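*Asks:* Got a predicted model here, sequence first, then my questions.
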Amino acid sequence: MPIDATLPYDDSNIFARILRGEIPSKKVYEDEFALAFHDISPAAPIHILVIPKGPYVSWDDFSARGADAEIAGFVRAIGKVARDNGLVAPGYRLLANTGGHGGQEVPHLHVHLFGGRALGPMLAR
């Protein structure tokens, strides 16, 4: 069910629980700013989620409250994950759903990184 991205951060969300080690994940990258892991229901041959380690609901929340180092570190982590998984040359897609109209289901900022095949049009027409 889509969430309201203006609500306060809920530290019981699934990504917060993954960050705390309460729920296992198939980790592909981790540093002080970000964690990246395989999606449990992949929508492409490569489907990795990249999340900041801080308690941010959405891009709006992150850009307003995140420290410059956190923001830069998160963006760099996304690029590293794409490079490390061989996605740069063939191409890949980044997707961040925000709020109800955007289809956000988990109230923790996350970026979907899709690749491994041609992905087609971004939205159905």
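*Replies:* Cool, got the structure.
*Asks:* hey, let's count contacts and neighbours off CA atoms from now on
*Replies:* Will do.
*Asks:* Which elements pack onto the longest helix belonging to the chain?
*Replies:* As assigned by DSSP state H, the longest helix anywhere in the chain is helix 68-84. Contact partners of helix 68-84 among helices and strands, from 3 or more C-alpha pairs under 8 Å, 6 or more residues apart in numbering; DSSP states H and E: strand 34-38, strand 46-52.
*Asks:* mind listing the helices in the chain by residue range?
*Replies:* Shown for the chain, the helices assigned by DSSP H span residues 14-19, 59-65, 68-84, 99-102.
*Asks:* sorry, back to before: tell me which of the helices and strands packed on helix 68-84 is the most buried.
*Replies:* strand 46-52 (a mean of 24; mean count of other C-alpha atoms under 10 Å).
*Asks:* Put this next to the previous one:
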Amino acid sequence: MSCLFCQIIDGSIPSTAVYQDEQCYAFADINPQAPVHILIVPRVHIASLAQTGPEDTAMLGHLMAVSAEIARSKGLGAGYRVVANTGSDGGQTVGHLHLHLLGGRGLGWPPG
């Protein structure tokens, strides 16, 4: 059985799409931690940022560029945060690389 995000990408599990192209799919988080909380995931299954290598540089850059494009489209000119939780100690709960785009309110530091 494929992972949760692979199932969302292939449409087996419904989601609210925000952006999609040949490399990635972005959708609204079902448990938002900010007024805008979008997940940006590569279409290829990679377990986490820790499993990426030099061959993934272009894809990783694309995910960041898409994050900025979505932030602009959501009117987050006052600021936003892009996060990649990695591994259990880093707070990763789904074993598929993904970025969180959070915005729409002031975000404190350090995060919880």
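*Replies:* Received the coordinates, thanks. Note that the coordinates shown come from a computational prediction; the quantities given were computed from them, not determined experimentally.
*Asks:* can I get the helices and strands packed on helix 68-84 of the first structure in TSV with distance to Leu119 of the first structure?
*Replies:* Shown next, in TSV, are those (distance: least, C-alpha to C-alpha, whole Å):
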stretch	distance to Leu119 of the first structure
strand 34-38	18
strand 46-52	11
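*Asks:* Looking at those strands, which is nearest to Gly120 of the first structure?
*Replies:* Gly120 of the first structure lies closest to strand 46-52 among those, at 14.8 Å (C-alpha to C-alpha).
*Asks:* Have a look at how far, on average, the closest one is from the second structure.
*Replies:* Comparing strand 46-52 of the first structure with its match in the second structure after superposition yields a mean distance of 0.6 Å (mean C-alpha distance after the TM-score superposition for the first structure).
*Asks:* For that strand, what is the distance to the chain centroid?
*Replies:* Distance of strand 46-52 of the first structure from the chain centroid (C-alpha atoms, centre = their mean, to the nearest Å) equals 5 Å.
*Asks:* What of stretch 85-97 of the second structure?
*Replies:* Put simply, stretch 85-97 of the second structure sits 12 Å off its chain's centre (C-alpha atoms, centre = their mean).
*Asks:* next one: stretch 40-58 of the second structure
*Replies:* How far stretch 40-58 of the second structure lies from its chain's middle: 12 Å, per C-alpha atoms, centre = their mean.
*Asks:* and what of stretch 63-83 of the second structure?
*Replies:* A distance of 11 Å separates the centroid of the chain from that of stretch 63-83 of the second structure, by C-alpha atoms, centre = their mean.
*Asks:* CSV please, covering the helices of the first structure and showing distance to Ser25 of the first structure and mean neighbour count.
*Replies:* Converted to CSV, the helices of the first structure look like this (distance: least, C-alpha to C-alpha, whole Å; neighbours: other C-alpha atoms under 10 Å):
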stretch, distance to Ser25 of the first structure, mean neighbour count
helix 14-19, 7, 18
helix 59-65, 23, 15
helix 68-84, 16, 16
helix 99-102, 24, 14
